[in-house]
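In: What would the 3D arrangement of this be:
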Amino acid sequence: MRLLQTPPDAARFIQDDMIEDVLDRLDFLRHEPQNALLIGDFTGRLASALAERKCAVTRADSAPGPGELPLDEESPYPFGTFDCVISLGTLDTINDLPGALVHMRNALNPGGLAIASFVGAGSLPRLREAMLAADGDRPAARIHPAVDVRAGGQLLQRAGWARPVVDSRSLTVRYRTLDRLVEDLRAQGMGNVLSSHAPPLTKAMQEVARTHFSAAADADGRTSEIFEILTLSGWRS
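Out: Have a look, this model is predicted:
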């Protein structure tokens, strides 16, 4: 994904929004971490912001870049404990999400805070509609399942997070074409990660999808797409 982020105009609005939200939460909770683990901070922006707050930062990822440690979020973490663990945009593609949340909790010192933000179930309604229109009578699974607020709360209870909080917010982004939306999704690592890939869309099916997407446009020729950001937070008692 870092290669996709190389162009200066590459879309990164999802992670930017998550980072701003995390920093706001830390300020609101008056939590000043001294030793934080960051997962999925592919731009390094959150690491820089926490370093400015005198926080020692460890960055990790399943596909580590320079200065990052390798991490399998579905396995116990192979390094120490932290007073803050933050995951950005990764948990929506995890098979064992309850287990991943347990590992986040276990990586915390007592009294430590965990925050996980990722794209939730209310996202991409226009794209979903366009794909259904293109598939016709034989709809295929083209977008991996997502978690909603209710399921998020149940997951935190199973994972044993103390004082759990689950909330969501929506970002609306306006597009002139379906192709530009797809470009933005790919640039931000939001493509289909299902192990069984659906049959590829034919050129005719792609045109049906584009037409359906454009038909939802407002008077200015832009179609509004929604990204729901789900955030889970809690403590280790």
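In: use CA for all of it now, contacts and neighbours both
Out: Fine.
In: Which strands or helices does the longest helix anywhere in the chain pack on?
Out: Longest helix in the chain by number of residues (criterion: DSSP state H): helix 13-29. Helix 13-29 makes packing contacts with strand 82-88 when contacts are defined by 3 or more CA pairs under 8 Å, 6 or more residues apart in numbering; DSSP states H and E.
In: Provide the angle between the direction of the strand it packs on and the direction of helix 13-29.
Out: Angle of strand 82-88 versus helix 13-29, following axes from the mean of the first three to the mean of the last three CA atoms, to 10 degrees, is 150 degrees.
In: Show me which residues of strand 82-88 are buried.
Out: 82-88 (16 or more other CA atoms under 10 Å).
In: Next: stretch 191-202.
Out: Buried-residue list, stretch 191-202, by 16+ other CA under 10 Å: residue 192.
In: Repeat that for stretch 22-35.
Out: 22, 33, 35.
In: Need the residues that contact it.
Out: Contact with stretch 22-35 is made by 53-58, 82-84, 115, as judged by CA atoms under 8 Å, 6 or more residues apart in numbering.
In: Now restrict those residues to buried residues only.
Out: Buried by 16+ other CA under 10 Å: 55, 57-58, 82-84, 115, out of those.
In: Could you list the residues in contact with stretch 76-93?
Out: Taking CA under 8 Å, 6+ apart as the rule, stretch 76-93 contacts 15, 18-19, 33-41, 71, 97, 100, 103-104, 106-120, 144-147, 193.
In: I'd like the structure of this one too, to check against the first:
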Amino acid sequence: MTQPGTAPVLFDRPLLAQRQRRVASAPETFLLERVAEDIADRLAAVNRPFSATADVWTPGAGLKPYLSGRLSQLAHIAAPETADERLPLAAQSLDLVLSALAFQFVNDLPGLLVQIRRALRPDGLLLAAMIGGDTLTELRQSFAAAEAECEGGVSPRVAPLADLRDIGGLLQRAGFALPVTDVDRVVVRYASALGLMQDLRRMGATNSLVERRRTPLRRATLLRMAEIYAERFADPDGRIRATFDIIWISGWAPHESQQKPLKPGSATASLETAVKRVPHSNEGD
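Out: Coordinates of the predicted model:
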């Protein structure tokens, strides 16, 4: 694990906590509701009970309101309000760790994954969803073009996001067995880019980068951004598109009962043979 204080500090966690507290009474939760429903479905496919469970840093009240029918007890660990990202979890104290829409704001994600791996009992499961990939690519491009045009330069407006392949590598480095990652792409339509930004504020997800520009956003730049967004990313009916890539993460604490990968060279059939056995159809392409 990265030693405390050595990981780059990308996010202003006190500012993020302040913004999330501010919207707690009336948050925009459509993404969280979608993720919570998917977590319930994915847990239903796991044929084993979970007793000692924890929800790590899910915003607001966490996942408990959504999963009470699936998990009788789910401890919610609130996100830290300082740069200290150590988890209050004892070694091998849990058999399930969940998290929804929180890991994208972690400064030391490799270190956090190692902490979770140590907190899981053998054959314990981590199941998490985080924002990543091409999320808000339309907003990034529109802001960059507007700032270059109106202000002669570009400042960081949207946080850097993890790539699917990078996350898979981090799970392996942290010592998880049977790591799996996949992406759920959600495209949401808005009347304008300003409507999208209002939703981001209600999520408490506006710019919390340490290196953000500290001067207020100029109105002219904001309006030009909205114009560029509409020019480049509007559907024929005039509504604009916003992409959210939800990266799903799962991995198990190693246990002797788990399926082991085959040793190199031990396969009894070639890939060419396997491919030839798979019927191919262009129907529906």
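In: Closest one of the contacts of stretch 22-35 of the first structure to residue 227 of the first structure?
Out: Nearest to residue 227 of the first structure among the contacts of stretch 22-35 of the first structure, counting by CA to CA, is residue 115 at 18.7 Å.
In: Quick check: the residue positioned nearest the centre of the first structure vs residue 188 of the first structure, distance?
Out: When CA atoms, centre = their mean is applied to the first structure, the residue found nearest the centroid is residue 89 (2.3 Å). Residue 89 of the first structure is 9 Å from residue 188 of the first structure, where distance means CA to CA, to the nearest Å.
In: Read off where the longest helix of the first structure ends up in the second structure.
Out: Using TM-score structural alignment, helix 13-29 of the first structure lines up with residues 30-46 of the second structure.
In: Now find how far off-centre the matching stretch is within its chain.
Out: Computed by CA atoms, centre = their mean, to the nearest Å, the separation of stretch 30-46 of the second structure from the middle of its chain amounts to 14 Å.
In: Also stretch 3-14 of the first structure?
Out: Relative to its chain's centre, stretch 3-14 of the first structure lies at 15 Å (CA atoms, centre = their mean).
In: And for the aligned partner of residue 147 of the first structure in the second structure, the neighbour number?
Out: Correspondence of residue 147 of the first structure to the second structure, assessed by TM-score structural alignment: residue 162. Neighbour count of residue 162 of the second structure, defined by other CA atoms under 10 Å: 18.
In: can you check the one 4 residues further on too?
Out: Residues within reach of residue 166 of the second structure, counting by other CA under 10 Å, total 10.
In: next one: residue 167 of the second structure
Out: 21.
In: surely it meets residue 182?
Out: No: using CA atoms under 8 Å, residue 167 of the second structure is not in contact with residue 182, being 9.9 Å away.
In: where do the contact lists of the two overlap?
Out: With CA under 8 Å, 6+ apart as the test, residue 167 of the second structure and residue 182 both reach residue 249.
In: which element is residue 220 of the second structure on?
Out: helix 219-233 (DSSP states H and E).
In: So which residues lie in contact with that helix, not counting its own?
Out: So helix 219-233 of the second structure is contacted by 138-139, 142-143, 145-147, 150-151, 192-194, 238-241 (CA under 8 Å, 6+ apart).
In: which of those tops the neighbour count?
Out: residue 193 (27 neighbours).
In: Leaving out chain neighbours, which residue sits closest to the alignment partner in the first structure of that residue?
Out: With TM-score structural alignment as the criterion, residue 193 of the second structure lines up with residue 178 in the first structure. Nearest non-adjacent residue to residue 178 of the first structure, counting by CA to CA, 6 or more residues apart in numbering: residue 210, 5.7 Å away.
In: which one in the second structure is aligned with the one you found?
Out: Matched across to the second structure, residue 210 of the first structure falls on residue 226, judged by TM-score structural alignment.
In: Which stretches in the stretch 51-200 of the second structure count as strands?
Out: 53-56, 75-77, 94-100, 120-132, 177-190 (DSSP state E, counting those that start in this stretch).
In: Can you convert the ones you listed into JSON lines and add a column each for distance to residue 43 of the second structure?
Out: Shown next, in JSON lines, are the strands of the stretch 51-200 of the second structure (distance: least, CA to CA, whole Å):
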{"stretch": "strand 53-56", "distance to residue 43 of the second structure": "12"}
{"stretch": "strand 75-77", "distance to residue 43 of the second structure": "17"}
{"stretch": "strand 94-100", "distance to residue 43 of the second structure": "10"}
{"stretch": "strand 120-132", "distance to residue 43 of the second structure": "9"}
{"stretch": "strand 177-190", "distance to residue 43 of the second structure": "14"}
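In: quick one: which of the ones you listed is nearest residue 18 of the second structure?
Out: strand 75-77 (16.8 Å).
In: what span of the first structure lines up against that closest one?
Out: With TM-score structural alignment applied, strand 75-77 of the second structure matches the range 58-60 in the first structure.
In: check the fit of the matching stretch onto the second structure and give the mean distance.
Out: Average distance, stretch 58-60 of the first structure versus aligned residues of the second structure after superposition (mean CA distance after the TM-score superposition for the first structure): 0.8 Å.
In: As a check, name the ranges of all helices in the second structure.
Out: So, for the second structure - with DSSP H - the helices run 13-22, 30-44, 64-67, 109-119, 137-150, 164-173, 193-202, 219-233, 271-277.
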